[in-house]
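Trainee: Task: produce atomic coordinates for the following.
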Amino acid sequence: MLHRWFYISTSRLDARKTNEGIQEIVEVSLPRNRSLRVTGALLFTGQKFTQYLEGSPAAIAELKQSISRDARHEAIHTIAYGPFDHRRFLGWSLAYAGPSRFVAAKVEKALSAVLDQGDEEIEALAEMLAGFAIEGHS
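Mentor: Sure thing, here's the model as predicted:
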């Protein structure tokens, strides 16, 4: 059975060390996600994270617990959690294309729509992440 966890959180990274903080997240997450057979994508706007994770229920629960305890995140909002019928990020243990002002503006708008309007916007945000994963790199 496949599960997903899709969340938005506010960054607590030190603004002077943001690049190093993101690099550390990616370096730790890639091998951990591979070992757990989790796929997904991460976007960072400079202020907010959004991450889509998919894998076994146990692996997703483990990552959810770890991220919830991570001091780099606050105000974690789960926007989708539970069983899902297919992998959206097949082959990506963590798709992350790096920071971009253009991407940040688009993502901030999409995050606000999800938080304000709810379910109607969740799949649109997931598709946005998938688009960045296809065009980006891990």
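
Trainee: Every contact and neighbour count from this point should use C-alpha atoms.
Mentor: Noted.

Trainee: Against residue 86, how distant is residue 117?
Mentor: 24 Å (Cα to Cα, to the nearest Å).

Trainee: let me fix that: residue 126
Mentor: Taken as Cα to Cα, the span from residue 126 to residue 86 is 13 Å.

Trainee: same question, residue 10
Mentor: Taken as Cα to Cα, the span from residue 10 to residue 86 is 28 Å.

Trainee: Counting neighbours, go ahead and name the busier of these two.
Mentor: The residue with more neighbours, out of residue 10 and residue 86, is residue 10; 18 against 13, by other Cα atoms under 10 Å.

Trainee: For that one, give me its contacts.
Mentor: Residue 10 sits next to 47-49, 73-76 when contact means Cα atoms under 8 Å, 6 or more residues apart in numbering.

Trainee: Enumerate every residue touching the nearest residue to it once chain neighbours are set aside.
Mentor: If the residues on either side of it in the chain are set aside, residue 10 comes closest to residue 48, at 4.5 Å by Cα to Cα, 6 or more residues apart in numbering. For residue 48, the contacting residues are 8-11, 108, by Cα under 8 Å, 6+ apart.

Trainee: Proceed likewise with the subsequent sequence, for comparison:
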Amino acid sequence: MIRFDGVVMSLMSLLYISSSTMTVEDAPYEVARIAAASRAHNPTVDITGALLFTGTHFAQILEGEEEAVDALLAKLHADPRHRDLQVVQRGPIAMRRCAGWNMAYSGSSTGVASYVMRVLDAADDEARAKAAKALANLMVEFVG
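Mentor: Model prediction:
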């Protein structure tokens, strides 16, 4: 828990993966719109994070107060630009790993698709947790 102006705040982080429903032609434009909307909205609810798009999948880290993150997650579940949203890592954090980034995104990256697929194709919960941690670490390194 973190104290801010006398108010106790509990930060949490989650990582989700989802499948894109966008066409190859529409994806660059739509993902740019997603990043721009995130950069405008997230500061208003004190959410930080990072977005990764492989061409076929999204991976996103969201950090903030649990209520704000859960509210955003509900919106994401309803977004028709992706489907099969799976939260692969979720828990409390002592400090933000993506501090200073309302939503870090630097363009489509097919080179990291193997990290996403390792999470999705994991044989068991332990392997999935390990793969999710590796993906999250890569994304945090990306924003660093």
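
Trainee: returning to what we had before: and which of the contacts of residue 48 of structure 1 is nearest to residue 95 of structure 1?
Mentor: residue 8 (15.9 Å; Cα to Cα).

Trainee: Not counting residues beside it along the chain, what's closest to the aligned partner of the closest one in structure 2?
Mentor: Mapped onto structure 2 by TM-score structural alignment, residue 8 of structure 1 lines up with residue 17. What sits nearest to residue 17 of structure 2 in space, not counting adjacent residues and going by Cα to Cα, 6+ apart, is residue 59, at 4.4 Å.

Trainee: Quickly find the element holding that neighbour.
Mentor: strand 57-65 (DSSP states H and E).

Trainee: Check which element follows that strand along the chain.
Mentor: Heading C-terminal from strand 57-65 of structure 2 (DSSP H and E), you reach helix 66-78.

Trainee: The aligned residue in structure 1 for the residue nearest to residue 17 of structure 2: how many residues sit nearby?
Mentor: In structure 1, the residue paired with residue 59 of structure 2 according to TM-score structural alignment is residue 50. Burial of residue 50 of structure 1, expressed as a neighbour count using other Cα under 10 Å, amounts to 24.

Trainee: what's the answer for residue 42 of structure 1, then?
Mentor: 22.

Trainee: quick one: the helix or strand encompassing it to strand 48-55, angle?
Mentor: Using DSSP H and E, residue 42 of structure 1 sits within strand 39-44. Orientation check (axes from the mean of the first three to the mean of the last three Cα atoms, to 10 degrees): strand 39-44 of structure 1 against strand 48-55 gives 180 degrees.

Trainee: hmm, who's touching stretch 118-133 of structure 1?
Mentor: Contacts for stretch 118-133 of structure 1 (Cα under 8 Å, 6+ apart): 41-43, 52, 79-80, 88-89, 92, 95-97, 110-111, 113-114.

Trainee: that older thread, what distance do you get for the match of residue 8 of structure 1 to residue 52 of structure 2?
Mentor: 9 Å.

Trainee: Structure 2: matching residues for stretch 74-86 of structure 1?
Mentor: Stretch 74-86 of structure 1 maps onto residues 83-95 of structure 2, going by TM-score structural alignment.
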